[in-house]
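*Asks:* for reference, the sequence and a predicted model appear below.
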Amino acid sequence: MRWIYWFGWTLFGSAYRSLFGLKVIGREHLVREGSVLIASNHESFLDPPLIGTLYHDEMFYLARKSLMTTPLLKWIYLAWNSIPVDQDRPDMTSLKTIIKLLSSGRRVLVFPEGERSLDGVIGVAQPGVGLVAVKSNAVIQPIRIEGAREALPRGSGRVRFTQITLHIGPAIRLTEEELAAKGSHGYQRIADRIMETIKAL
């Protein structure tokens, strides 16, 4: 683990445990070896580093380009393994980057909904996560976040020190039929399966 990543990992890990009473349920299901596509619901800006604290080595995240407003912020995000996403002009670049990382044995976090929930209700998954799952054939780690929205709601700059819980489910492995899926409908079915698994945790 590089020092800059270790610094953020230590800082956030300490904050989540001491300020938010972080609780982890199902830690025994955590896949620690090989390429892993981590899929989670999205409640808050707190979510990416929150899930990152579960692992003792580096992982990769998606981050909006609009967050990288200064050279310093851009350097920090990239140093913490963020993959820039242009939400104004979406293309396949970020998905190709994720597939390449997974194919090389790395760990990547995605939020299938594509955006933070406004009301805490888990939304509909986008087909892109199904495409990534098929093309990479990576193990899929489902995680449900609970309490992060209450701690830092979308559209609010006020942090509330409420408990956050992470529910970790057994790994998902695609069937041979699912791995042969093609087109948006096929990818959507896989994305829906992943999202339903997260909801059930």
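*Replies:* Structure's in. What do you need? Residues are numbered from 1 along each chain as shown.

*Asks:* when you work out contacts or count neighbours from here on, use the C-alpha atoms and nothing else.
*Replies:* Fine.

*Asks:* in stretch 14-23, what counts as buried?
*Replies:* By neighbour count with 16 or more other C-alpha atoms under 10 Å, stretch 14-23 contains the buried residues 16, 20, 22.

*Asks:* distance check, the closest residue to the second one other than its chain neighbours against residue 15.
*Replies:* What sits nearest to residue 20 in space, not counting adjacent residues and going by C-alpha to C-alpha, 6 or more residues apart in numbering, is residue 163, at 4.7 Å. As for residue 163, its distance to residue 15 is 12 Å (criterion: C-alpha to C-alpha, to the nearest Å).

*Asks:* same thing with residue 62?
*Replies:* For residue 62 relative to residue 15 (C-alpha to C-alpha), the value is 22 Å.

*Asks:* next one: residue 115
*Replies:* Counting by C-alpha to C-alpha, the gap from residue 115 to residue 15 is 24 Å.

*Asks:* the nearest residue to residue 83 once chain neighbours are set aside: how many residues sit nearby?
*Replies:* Closest residue to residue 83 apart from its sequence neighbours, by C-alpha to C-alpha, 6+ apart: residue 62 at 4.7 Å. Applying other C-alpha atoms under 10 Å, we find 20 other residues in the vicinity of residue 62.

*Asks:* distance-wise, check residue 62 relative to residue 169.
*Replies:* From residue 62 to residue 169 the distance is 21 Å (C-alpha to C-alpha).

*Asks:* same question, residue 138
*Replies:* Counting by C-alpha to C-alpha - residue 138 and residue 169 are separated by 16 Å.

*Asks:* between these two, who's got more neighbours?
*Replies:* residue 138 (24 against 21).

*Asks:* ok, back up a step: checking the residue nearest to residue 20 next. Helix, strand or coil?
*Replies:* Classification of residue 163 by DSSP: H, G, I helix; E, B strand; the rest coil places it in coil.

*Asks:* please compare the first structure with the one that follows:
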Amino acid sequence: MEFYYFARAVVKGILRPLYRIEVIGRENFPKSGGVLLCTNHISNLDPPVVGITCKRPVSFMAKEELFRAPILKQILPNVKAFPVKRGMSDRGALRAGLALLKKGEVLGLFPEGTRSKTGKIGKGLAGAGFFALRSEASIIPCAIIGPYKLFGKLKVVYGKPIDFAPLKKEKISVEEATDIIMDEIKKLIEANQD
């Protein structure tokens, strides 16, 4: 954990002035308990930006290939990332994510599964809905509003928790749950664009 906080301080010192990051809605983030943090995905810098703006340490799923890269395979586990096989249902990654939430930690997800080439929000994959319906975690939507332009302005907006209790009773599907999360992220983007 020490390395996590050290890395966060270093990255914060670099990224905050470069992108003039403004954080909105930090008070919406639960102080304790499991949190599923769902964010749109516009850049490779999204995970560190969320990591430095979130009140609590965040564990991200990262594509398995990154854990084979020489330097990254040393760094990623130390900044709480864990591997996921893309393009298939990775049961090991799903179990690891649920275990984190059960332990009261923060699981960060990019429901789209990949970066948006256009900056527009895409369709979410079922994984976000799976975690939302299978855990007791608070579901926090988050919007990163760019573009990432040096010395431009970048916003990170944390929304209010989505109440999934009534939706669980309705026995909605994981796809429907993901759509609800994606709609909340879209609303944050629309409400906070200059």
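*Replies:* Received the coordinates, thanks. Quick caveat, the model's predicted, so the values are computed rather than measured.

*Asks:* need the TM-score between these chains.
*Replies:* Scored against TM-score structural alignment, normalised by the length of structure 2, the superposed chains reach a TM-score of 0.89; 188 aligned residues with a C-alpha RMSD of 1.8 Å.

*Asks:* which helix or strand contains residue 23 of structure 2?
*Replies:* strand 21-24 (DSSP states H and E).

*Asks:* that strand: what's the following helix or strand?
*Replies:* Following strand 21-24 of structure 2 toward the C-terminus (DSSP H and E): strand 35-39.

*Asks:* now the element after that following strand, going C-ward?
*Replies:* On the C-terminal side of strand 35-39 of structure 2, the closest following helix or strand by DSSP H and E is helix 46-53.

*Asks:* and the longest strand along structure 1, how far from structure 2 on average?
*Replies:* In structure 1, assigned by DSSP state E, the strand with the most residues is strand 139-146. Comparison of strand 139-146 of structure 1 with structure 2 after fitting gives an average deviation of 0.5 Å (mean C-alpha distance after the TM-score superposition for structure 1).

*Asks:* surely residue 174 of structure 1 meets residue 137?
*Replies:* Yes: assessed by C-alpha atoms under 8 Å, residue 174 of structure 1 is found in contact with residue 137 at 7.4 Å.

*Asks:* which one's more surrounded, those two?
*Replies:* Neighbour tally, residue 174 of structure 1 and residue 137, criterion other C-alpha under 10 Å: the higher count belongs to residue 137, 20 against 16.

*Asks:* residues in contact with that one?
*Replies:* Residue 137 of structure 1 makes contact with 174, 179, according to C-alpha atoms under 8 Å, 6 or more residues apart in numbering.

*Asks:* just to revisit the earlier point, what is the longest strand of structure 1 packed up against?
*Replies:* Applying 3 or more C-alpha pairs under 8 Å, 6 or more residues apart in numbering; DSSP states H and E, one finds that strand 139-146 of structure 1 contacts strand 36-40, strand 165-168, helix 183-200.

*Asks:* just the ones you listed: most buried one?
*Replies:* When those are scored by mean count of other C-alpha atoms under 10 Å, the highest mean neighbour count falls to strand 36-40 (a mean of 26).

*Asks:* picking that back up, right, and the helices and strands packed on strand 139-146 of structure 1 - which one's nearest residue 96 of structure 1?
*Replies:* strand 36-40 (13.6 Å; C-alpha to C-alpha).

*Asks:* and residue 166 of structure 1, what pairs with it in structure 2?
*Replies:* In structure 2, residue 166 of structure 1 lines up with residue 156, judged by TM-score structural alignment.

*Asks:* isn't its match up against residue 26?
*Replies:* No: applying C-alpha under 8 Å as the test, residue 156 of structure 2 and residue 26 come out as separate, 9.1 Å apart.

*Asks:* and residue 38 of structure 2, how far is that from residue 141 of structure 2?
*Replies:* For residue 38 of structure 2 relative to residue 141 of structure 2 (C-alpha to C-alpha), the value is 5 Å.

*Asks:* which neighbours do these two share?
*Replies:* Common contact partners of residue 38 of structure 2 and residue 141 (C-alpha under 8 Å, 6+ apart): 181, 185.

*Asks:* contact partners for the residue lying closest to residue 85 of structure 2 once chain neighbours are set aside?
*Replies:* Distances taken as C-alpha to C-alpha, 6+ apart put residue 64 closest to residue 85 of structure 2, at 5.5 Å, once the chain neighbours are dropped. By C-alpha under 8 Å, 6+ apart, the contact list for residue 64 of structure 2 reads 83-86.

*Asks:* secondary structure, distance to residue 4 of structure 2 and neighbour count added to the residues you listed, as JSON lines?
*Replies:* Listed next are these as JSON lines, based on DSSP: H, G, I helix; E, B strand; the rest coil; distance: C-alpha to C-alpha, whole Å; neighbours: other C-alpha atoms under 10 Å:
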{"residue": "83", "secondary structure": "strand", "distance to residue 4 of structure 2": "17", "neighbour count": "19"}
{"residue": "84", "secondary structure": "strand", "distance to residue 4 of structure 2": "20", "neighbour count": "22"}
{"residue": "85", "secondary structure": "coil", "distance to residue 4 of structure 2": "24", "neighbour count": "15"}
{"residue": "86", "secondary structure": "coil", "distance to residue 4 of structure 2": "25", "neighbour count": "13"}
